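Asks: pasting the structure only:
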């Protein structure tokens, strides 16, 4: 059955609100929760960017049933892979085995802040592959000496290793990433219902005799009883989405995203994101992900101030509709 998730979007809410939203999302019946890992919001109007890892730890402690994911962490620049391995092991213990480490090659927006520049796409992919190998070694709990092209550790050991191993879900968007990363991952992350990527994942895993794992996707929605209000909020806070990931990965600041999307109109956003009270429109937007083969689909409700009302009024009937039509 398809699992439906809720996004803890650190760009649009502070840490205490995120934990409160996580508890409410579990109570209304979401199957899993994903937490973004950003240093900056996409647009200044979103207004937040707390550290994801204390939030995940607090959410792990405050919830009891939902699966949890980082969605996704870049383990190559802002964090050294050794730090990511320790963080993931700790959250897995706090979550009693419910946590999956989501990994990706990152965005300039978040990673440039450490002053190391922003590598080209091919180099970022090579760095991610090496980081994943190192993280896997460290999650064994063994003493590790590792000297790769990009990362080194000397006599490093993760001392608190969870009883349930940490699964790795890795973002892959094309042939090169599938070729390098499919063998290193347990699960696939993709933000678009791209059948070619899904087919490539299945083929690669089957060819190596590996379990195919889960395929985790995400899409934005903007529920509100008033459609015009929903469209205005989506345009104000989520028009950055119009650039596509090839652009979004390289812009360095919220001001850059504001400039790049200056001429995106509210109607352009509404054409891409279901806005307003119509739950059937959300189901229709989710359907291509299910049909493409996604096993887990997370929703992003746009607007930090809209979460309480969404969770109280819309989430339960929406989940019922999704499970009835697509589950």
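Replies: Cool, got the structure. Since we're looking at a predicted model, the values are computed, not measured.

Asks: drop to CA atoms for contacts and neighbour counts, all remaining ones
Replies: Fine.

Asks: and residue 185, what does it touch?
Replies: 168-170 (C-alpha atoms under 8 Å, 6 or more residues apart in numbering).

Asks: what about residue 150, which helix or strand?
Replies: In the assignment (DSSP states H and E), residue 150 maps to no helix and no strand.

Asks: Distance check, it against residue 176.
Replies: 19 Å (C-alpha to C-alpha, to the nearest Å).

Asks: what's the distance between the residue nearest to residue 185 when sequence neighbours are not counted and residue 57?
Replies: Leaving out its chain neighbours, the residue that sits closest to residue 185 by C-alpha to C-alpha, 6 or more residues apart in numbering is residue 168, at 5.5 Å. Residue 168 sits 18 Å away from residue 57, taking C-alpha to C-alpha as the criterion.

Asks: coming back round to it: from the contacts of residue 185, which ones fall inside helices?
Replies: Among these, no member is found in helices (DSSP state H).

Asks: between those, which is closest to residue 194?
Replies: Residue 194 has its nearest neighbour among those in residue 170, at 15.4 Å by C-alpha to C-alpha.

Asks: What is the burial count for the closest one?
Replies: By the criterion of other C-alpha atoms under 10 Å, residue 170 has 30 neighbours.

Asks: Any idea how many residues pack against the closest residue to it other than its chain neighbours?
Replies: Spatial nearest neighbour of residue 170, excluding adjacent residues (C-alpha to C-alpha, 6+ apart): residue 103 at 4.8 Å. Counted with other C-alpha under 10 Å, the neighbours of residue 103 add up to 26.

Asks: check contacts around residue 103.
Replies: Contacts of residue 103 (C-alpha under 8 Å, 6+ apart): 70-75, 168-171.

Asks: Output the residues you listed in CSV, with distance to residue 327 appended to each entry.
Replies: Formatted as CSV, those follow (distance: C-alpha to C-alpha, whole Å):
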residue, distance to residue 327
70, 24
71, 22
72, 25
73, 28
74, 31
75, 33
168, 24
169, 22
170, 24
171, 24
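
Asks: Of these, which is the most crowded?
Replies: residue 170 (30 neighbours).

Asks: my hunch is that residue 19 is in a helix, does that hold up?
Replies: Yes - under DSSP: H, G, I helix; E, B strand; the rest coil, residue 19 sits within a helix.

Asks: take the one below as the second:
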């Protein structure tokens, strides 16, 4: 059975709006939500980037049943993993049985801000392994000292722990990260309907773990209006190769996306109000092996999007 979730995008919405949208999702047929964790938006047009852990606390007070996870927290450079261990434990208390921690190797856009070196991906994967080990060790509640290759923890103890520890889902966009996700995680988070990614994740040990995907869409009654909105707000969806991971500022993303056309966005983002197009895109992820598909509605049209999905799309998803 596939679950469909709602993506709360901190790069597009302020903290109060995010809480409102989470409340709408809690009252809707969406079964969970995921929330981004950035220091910067991708482009200045998006215009927001609140501190996600404050927002999570507010969502915990505003919702009753909504399951919520981060997508994606990078616990290796901007954050020390010991701080994420405490933050996620607190979120687990505020959202008992409803919170999960999504982690990954991050993007330079948000992780370079303290002046740290931006390592190559293989090094960041090693850092992530160590970070997850620290988080799980601290979640035992014991006094912990840890002297690793990348991180040091001295006499740290987390006192506020939930009865049910949050699962840790690991993001991957290639085979090395997928295998790592299978080895250290309690689930996979992907952004493309890649069957081989899931096979590698399962080969790494993730056979019985959940598999989350993210799908960009832009609902509007008029398809051209939806394309215009997606092009204005989310042009980085069309950037090729590794640019997403290595560009350091929103200004650099704006320079890079100057070459992106509306046709490029229309090919990559499901735009408009034809339910069959939305269902087909979701089914592509299901066919690849994902059992959770998180829908990112680009732009401010959130309530109408949720109503459209409840009426026209979700009933068709098995």
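Replies: Received, thanks. All of these numbers come straight from a predicted model, not from anything done at the bench.

Asks: related to what we said a few turns ago, residue in structure 2 paired with the residue nearest to residue 185 of structure 1?
Replies: Counting by TM-score structural alignment, residue 168 of structure 1 lines up with residue 168 in structure 2.

Asks: Residue 267 of structure 1: how many residues sit nearby?
Replies: Neighbours of residue 267 of structure 1 (other C-alpha under 10 Å): 12.

Asks: make that residue 64 of structure 2, sorry
Replies: Neighbours of residue 64 of structure 2 (other C-alpha under 10 Å): 13.

Asks: Look at it and give its secondary structure.
Replies: Per three-state DSSP, residue 64 of structure 2 ends up coil.

Asks: Narrow the contacts of residue 103 of structure 1 to those in strands?
Replies: Secondary structure from DSSP state E places 70, 168-171 of the contacts of residue 103 of structure 1 in strands.

Asks: what helices or strands is the longest helix anywhere in structure 2 leaning on?
Replies: Ordering each helix of structure 2 by length in residues (DSSP H) puts helix 121-138 first. With contacts taken as 3 or more C-alpha pairs under 8 Å, 6 or more residues apart in numbering; DSSP states H and E, helix 121-138 of structure 2 sits against helix 81-94, strand 144-147, helix 175-184.

Asks: and residue 302 of structure 2, which of those is closest to it?
Replies: Using C-alpha to C-alpha as the measure, helix 81-94 is the one of those that comes nearest residue 302 of structure 2, at 24.6 Å.

Asks: any idea which element the residue lying closest to residue 164 of structure 2 once chain neighbours are set aside lies in?
Replies: Leaving aside its sequence neighbours, residue 164 of structure 2 sits nearest to residue 97 (C-alpha to C-alpha, 6+ apart; 6.1 Å). Following DSSP H and E, there is no helix or strand that holds residue 97 of structure 2.

Asks: again with the one 4 residues further on
Replies: Under the criterion of DSSP H and E, residue 101 of structure 2 resides in strand 99-103.

Asks: That strand vs structure 1, mean deviation?
Replies: When structure 1 is superposed, strand 99-103 of structure 2 averages 0.3 Å from its matched positions, counting by mean C-alpha distance after the TM-score superposition for structure 1.

Asks: among the contacts of residue 185 of structure 1, which recur in structure 2?
Replies: Compared against structure 2 with both residues aligned by TM-score structural alignment, their matches' C-alpha atoms under 8 Å, the contacts of residue 185 of structure 1 retain 168-170.

Asks: Remind me which helix or strand the residue nearest to residue 10 of structure 1 when sequence neighbours are not counted belongs to.
Replies: Excluding the flanking residues, the one nearest residue 10 of structure 1 by C-alpha to C-alpha, 6+ apart is residue 49, at 5.3 Å. Residue 49 of structure 1 belongs to no helix or strand when assigned by DSSP H and E.

Asks: Now do the contacts for residue 49 of structure 1.
Replies: Counting by C-alpha under 8 Å, 6+ apart, residue 49 of structure 1 makes contact with 10-14, 38-41.

Asks: Residue 100 of structure 2 too?
Replies: By C-alpha under 8 Å, 6+ apart, the contact list for residue 100 of structure 2 reads 67-70, 88, 92, 166-169.

Asks: Report the mean deviation for whichever strand or helix holds residue 33 of structure 2 after fitting onto structure 1.
Replies: In this structure, residue 33 of structure 2 sits in strand 32-35 according to DSSP H and E. Its match in structure 1 and strand 32-35 of structure 2 itself, once the structures are fitted together, sit a mean 0.3 Å apart by mean C-alpha distance after the TM-score superposition for structure 1.

Asks: for that strand, which positions count as buried?
Replies: By neighbour count on 16 or more other C-alpha atoms under 10 Å, the buried set for strand 32-35 of structure 2 is 32-35.

Asks: For the residues you listed, work out which two are farthest apart.
Replies: Every pair of the buried residues of strand 32-35 of structure 2 checked by C-alpha to C-alpha; the farthest is 32 and 35, at 10.4 Å.

Asks: Give the residues shared as contacts by these two.
Replies: Here residue 32 of structure 2 and residue 35 have residue 68 as joint contacts, going by C-alpha under 8 Å, 6+ apart.

Asks: mind putting the contacts of residue 185 of structure 1 in CSV, distance to residue 294 of structure 1 included?
Replies: Supplementary listing: these in CSV, determined by distance: C-alpha to C-alpha, whole Å:
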residue, distance to residue 294 of structure 1
168, 16
169, 13
170, 14
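
Asks: Tell me the one of these nearest residue 324 of structure 1?
Replies: residue 169 (27.2 Å).

Asks: show me what contacts that closest one?
Replies: 100-103, 185-189.

Asks: what sits against the residue nearest the centre of structure 1?
Replies: Central residue of structure 1 (C-alpha atoms, centre = their mean): residue 71, 2.2 Å from the mean position. When contacts are counted by C-alpha under 8 Å, 6+ apart, residue 71 of structure 1 touches 34-37, 101-103.

Asks: just those residues now: which is nearest residue 20 of structure 1?
Replies: Nearest member of these to residue 20 of structure 1, counting by C-alpha to C-alpha, is residue 35, at 13.3 Å.

Asks: Quick check: that closest one touching residue 10?
Replies: Yes - here residue 35 of structure 1 reaches residue 10: they are 7.0 Å apart, a contact under C-alpha atoms under 8 Å.

Asks: list residues touching both of the two?
Replies: When contacts are counted by C-alpha under 8 Å, 6+ apart, residue 35 of structure 1 and residue 10 are jointly contacted by residue 52.

Asks: So what's the residue count around the aligned partner of residue 314 of structure 2 in structure 1?
Replies: Alignment note (TM-score structural alignment): residue 314 of structure 2 maps to residue 322 of structure 1. Residues lying near residue 322 of structure 1 (other C-alpha under 10 Å) number 21.
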